[in-house]
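Q: Sharing a sequence plus its predicted fold:
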Amino acid sequence: MLETLTEIPEMDTAAEAHLFNKVTRRIVPLILACFVVAYLDRVNISFAKLQMQAQLGFSDAAYGFGASVFFVGYLLFEIPSNAIMVRTGARRWIARIMISWGIASAAMMFVRDETWFYILRFLLGALEAGFVPGVLYFYTQWFPAERRGRVNSYFFGAIALCGIIGGPISGGILKFFDGLNGMPGWQWLFLLEGLPSVLLGIVVLIVLDDRMEDAKWLTPAEKTLLASILSRDRKVDSTHSFLVALRWPVIYLFSLIYFGLCMGIYGFLFWMPQLVKSAGTSDPLIIGLITMIPYLAAMAGTVLISHSSDRTGERRWHLASCAIAAALGYLISATWPGHTVLLVLGLSISATGVIASFGIFWMFPARMLTGAAAAAGLALINSLGQFGGIVAPYMVGKVKDLLGSPSMGLYAIAVVCAITAVLIAWGLPRKIRFRDVVVARGQN
């Protein structure tokens, strides 16, 4: 088992710490804010469902299909989007993505029937395509591997932050804006939560830089140091060629693992408000406050797990443990769907496992792909993995329509998460079961 630490030359760790604190402050908070509003626009449909489903006469299966069709557009345009990003630069393309998806999200307020519901959900996915792998590629230009576990965890931790912020806000909009100027609360929800994406897209154009050479906020000495640090990353059979990457079986193994993780996250992202409502809570604001709990647990757990992974340099078993936690949480939720406390406990365990897993997972493909292959290869893995977003929401909705309870759908997701843990623990080839280099113990 290739899990030995590699020694590296001792460097000026104080200068490194100062440099990466500076880079982090400039880049990470803005990207995190972008991802918060991205997920808010992606999953605010789960709160809008509490009102719009009854008003528009949608079945649970129709809602689940609409939630899923988002990923059809996402899948079709993911790789082309990242190919364009390599040519235009991350700053312009991420800004374009945010502005266009914000407009599409706000346009959801005009939905009147299932056809337009499906069309706008598809359009929202097509316009958002490329954002996640684009950011992951962007991070490889600014952070070395030993620091990306933590940085990635901050990025994917935005999912938890979205739940903490978005739940009460969405519930409050549904409750207090309902009927204002003759509009139902769910229409206000889409309008008010779509606008921040447009505004942040403009901020991205002003603040971000595509390359360190363009960063006027870095000194020449800092640019030299950053280039030196990035050049020491140890790659495992890395390639620059997308066509070569397509022929690697491990790329499809990564996609299968990511499919399982996506099944895990979208099972609760699109259904948590309805699960809480079905357990006996009807007030939309209270539902929003209750849904904060799993995300608070996930945020705390993600920080602890990512710090442990970065401190030890160990990735595989941390990732497998996250998938096991997700399976356990879904098992609890499926067994006691009518018991609010146990349901929320199960959802908290699942949310922690799945959200914490994303930052660690993306360490693996990023170590094997560089240059254009990184942009396109990350998009390919993300695209194939996002099939989990197509399957999970529709499956839970269809099961609920047929059986009157979502439990069998939740049990199925638990099984998928357990299989994913097995693939992570024993399916990865030996040469990529690596430990990352652990640099200064006091690194920030």
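A: Noted; the coordinates are in hand.
Q: When you work out contacts or count neighbours from here on, use the C-alpha atoms and nothing else.
A: OK.
Q: Could I get the buried residue list for whatever helix or strand Ile290 lives in?
A: Using DSSP states H and E, Ile290 sits within helix 284-312. Within helix 284-312, the residues that count as buried by 16 or more other CA atoms under 10 Å are 284-299, 301-303, 305-306, 308-311.
Q: Over to stretch 230-250?
A: Per 16+ other CA under 10 Å, stretch 230-250 contains these buried residues: 238-242, 245, 250.
Q: start to end distance for it?
A: End-to-end span of stretch 230-250 (CA to CA, to the nearest Å): 24 Å.
Q: contacting residues around that stretch?
A: By CA atoms under 8 Å, 6 or more residues apart in numbering, the residues outside stretch 230-250 that reach it are 141-145, 251, 367-374, 376-377, 428-429, 431-432.
Q: could you pull out the helices for the stretch 251-400 of the chain?
A: 272-278, 284-312, 316-335, 340-361, 363-368, 371-385, 387-403 (DSSP state H, counting those that start in this stretch).
Q: ok, now the stretch 51-200 of the chain?
A: Using DSSP H, counting those that start in this stretch, helices in the stretch 51-200 of the chain cover 60-88, 90-107, 114-128, 131-140, 145-176, 185-207.
Q: quick one: the third one to chain centroid distance?
A: In this view, helix 114-128 has its centroid 19 Å away from the chain centroid, taken as CA atoms, centre = their mean, to the nearest Å.
Q: In addition, the following structure is provided for comparison:
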Amino acid sequence: MDASLERATMRRVAWRLIPFICLLYFIAFIDRVNIGFAALTMNKDLGFSSSVFGFGAGVFFFGYFLFEVPSNIILDKVGARLWIARVMITWGIISGAFAFIKGETSFYVLRFLLGAAEAGFFPGIILYLSYWFPARYRAGVVSLFMAAAPISVVLGSPLSGALLEMEGVMGLHGWQWMFLIEAIPAVLLGIMVLFYMTDRPEKAKWLSDDQRAWLVAEMNGERASKQISAKHSILSGMADLRVLALALVYFGTSAGLYTLGIWAPQIIRSFGLSPMTVGFLNAVPPTVAVVAMILWARHSDRTGERTWHVVIACLVAALGLMLAGGASSVAAVIAALSLVNIGISAAKPPLWAMPTMFLSGSAAAVGIATINSIGNLGGFVGPWVIGWIKDQTGGFTGGLVFVAALLVLSAILSLVVARVGRRPDTAGAVAR
């Protein structure tokens, strides 16, 4: 009966929460990386060099870095429903304002503000999932949530390419229409969050009494089992060396992710293709990555192994970047970018299953936000370095090799974290 009740409860929770938060992340990721498609025409219209564009695209992560930890602390205190709604409504408004940028300064300011507005969304959802899903389900659940990122590229790329074709409609450029239209869903969904999202299992009226009682008892029992070994305070969440090491691992994966999101359209466009064609081709690699990520995460949950699932995925992504740098045809670059997408996407679910194995409570809120805020600075470094090197050399190869090296470093650091986790004073803290 317990097994039957568990299956029914987790199935109900998954169907209630996962599709909705996937939709939220889908919109978040489109608003975060549609700048890569805007650049196909916006850079020429506004006179932006590759260095200017790369820096502006990456400055998003400074705002993200500064406000992420405070944002996650607030979410833990006031609840996900109110805070996620605030995040989405403000980032939707700011994203729409990109239609009216006039030059470098307004571009930089709005990218910074967009990062500040969106800070806390991703780590907030990771924390939120830890309220609802026992640890044995977490990597698989995170993989379903994170599948929204590559899916947003699959569906958003053709959409963004089509919107760029609205050049001159009502006196606006195509990239202006793209920003305005793609900002609307964030505001509408932010309002919907207020009525749909439930903060904790204790408040889940959509569960039956026995399902709610089982889930509350299960999550309370999991927290109680970590009382001796897990860390709970805000300070411990920020100061734990494993948190800092995982932040550096995430730094490399973020550099790879946003290299794809921001520069992949221009890498493909360099073969002389139209924006619409670029949109469809850019959708191919993440389509493959979605399937690979879900299967890889399920294998990680089934075996209970996390470290090598991160290491192998990072090395696959690094290989893909190296191959992309030397690709001489559209088919070769799409194949290489597919490897990058698979590696980057597959690394993240097992990586995000690690922090809540040795952190709980306020420490988990802060630790997850710390990993995400520091790690996402890779989203600044990767795109900016690629833009700078492209201005110096005229090509993408040097920048792609640089990001590949960051991913190799992430793989090495993952092994270091695992080694520390096997020491007697931290045994069981990090996955095998």
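A: Right, received. Where do you want to start? Just so we're clear, the structure is a prediction, and the values are computed from it rather than from any experiment.
Q: Give me the neighbour count for the nearest residue to Ala313 of structure 2 once chain neighbours are set aside.
A: Excluding the flanking residues, the one nearest Ala313 of structure 2 by CA to CA, 6 or more residues apart in numbering is Gly343, at 4.3 Å. The number of residues packed near Gly343 of structure 2 is 30, by other CA atoms under 10 Å.
Q: Structure 1: which residue goes with Gly343 of structure 2?
A: Here Gly343 of structure 2 is matched to Gly353 in structure 1, going by TM-score structural alignment.
Q: same question, Met88 of structure 2
A: Under the alignment (TM-score structural alignment), Met88 of structure 2 maps onto Met98 of structure 1.
Q: cool, and Asp31 of structure 2?
A: Per TM-score structural alignment, Asp31 of structure 2 is aligned with Asp41.
Q: Next: Leu113 of structure 2.
A: Aligned partner of Leu113 of structure 2 by TM-score structural alignment: Leu123.
Q: Show the contacting residues for that match.
A: For Leu123 of structure 1, the contact set (CA under 8 Å, 6+ apart) comprises 70, 73, 104.
Q: Which residue would you name as the spatial centre of structure 1?
A: Centre of structure 1 computed as the mean C-alpha position; nearest residue by CA atoms, centre = their mean is Phe156, 5.0 Å away.
Q: quick one: contacts for the equivalent of that residue over in structure 2?
A: Superposed on structure 2 with TM-score structural alignment, Phe156 of structure 1 falls opposite Met146. Contact partners of Met146 of structure 2, counting by CA under 8 Å, 6+ apart, are 22, 25, 345, 349.
Q: repeat that with 10 Å
A: When contacts are counted by CA atoms under 10 Å, 6 or more residues apart in numbering, Met146 of structure 2 touches 21-22, 25-26, 122, 126, 140, 290, 293-294, 345-346, 348-349.
Q: Same question for Val408 of structure 2.
A: 249, 252-253, 311-312, 314-319, 414.
Q: Compare those and tell me which is most surrounded.
A: Counting by other CA under 10 Å, top hit in those: Thr253 with 35 neighbours.
Q: Which position in structure 1 pairs with that one?
A: Per TM-score structural alignment, Thr253 of structure 2 is aligned with Leu261.
Q: The closest residue to its match other than its chain neighbours and Leu56 of structure 1, how far apart?
A: Closest residue in space to Leu261 of structure 1, ignoring its immediate chain neighbours: Val354 at 6.3 Å, by CA to CA, 6+ apart. Distance, Val354 of structure 1 to Leu56 of structure 1, using CA to CA: 32 Å.
Q: which of these two has more neighbours?
A: Using other CA under 10 Å, the more surrounded residue of Val354 of structure 1 and Leu56 is Val354, with 29 against 13.
Q: closest to Gly185 of structure 1 out of the helices of the stretch 251-400 of structure 1?
A: helix 284-312 (10.5 Å; CA to CA).
Q: In structure 2, what range does that closest one match?
A: The alignment places helix 284-312 of structure 1 over residues 275-303 of structure 2 (TM-score structural alignment).
Q: thinking again about what came up before, which residues sit in contact with the match of Gly343 of structure 2?
A: 261, 264-265, 297-298, 301-302, 305, 318-329, 347, 417.
Q: Recalculate using a threshold of 7 Å.
A: Counting by CA atoms under 7 Å, 6 or more residues apart in numbering, Gly353 of structure 1 touches 322-323, 325-326.
Q: Quick check: the aligned residue for Ala67 of structure 1 in structure 2?
A: Checking TM-score structural alignment: Ala67 of structure 1 goes with Ala57.
Q: Check the gap between its match and Gly63 of structure 2 for me.
A: For Ala57 of structure 2, the distance to Gly63 of structure 2 - CA to CA - is 12 Å.
Q: One more: Gly161 of structure 2?
A: The value you get for Gly161 of structure 2 to Gly63 of structure 2, if CA to CA is used, is 28 Å.
Q: Next one: the aligned partner of Asp2 of structure 2 in structure 1 from Ser383 of structure 1, what distance?
A: Aligned by TM-score structural alignment, Asp2 of structure 2 pairs with Asp12 of structure 1. Using CA to CA, Asp12 of structure 1 is found at 40 Å from Ser383 of structure 1.
Q: More neighbours: these two, which one.
A: Neighbour count, other CA under 10 Å: between Asp12 of structure 1 and Ser383, Ser383 has more, with 25 against 9.
Q: Translate that one into the numbering of structure 2.
A: Checking TM-score structural alignment: Ser383 of structure 1 goes with Ser373.
Q: Repeat that for Val415 of structure 1.
A: Using TM-score structural alignment, Val415 of structure 1 sits opposite Ala405 in structure 2.
Q: gap between the closest residue to its match other than its chain neighbours and Leu215 of structure 2?
A: With sequence-adjacent residues excluded and distances taken as CA to CA, 6+ apart, Ala405 of structure 2 is closest to Ala318, at 7.0 Å. Going from Ala318 of structure 2 to Leu215 of structure 2 by CA to CA gives 40 Å.
Q: hang on, the earlier thing: compare neighbour counts for Ala57 and Gly63 of structure 2 and give me the winner.
A: Per other CA under 10 Å, whichever of Ala57 of structure 2 and Gly63 has more neighbours is Ala57, with 27 against 23.
Q: thinking again about what came up before, surely the match of Asp31 of structure 2 is in contact with Gly194?
A: Yes: Asp41 of structure 1 lies in contact with Gly194 (CA atoms under 7 Å); the separation is 6.3 Å.
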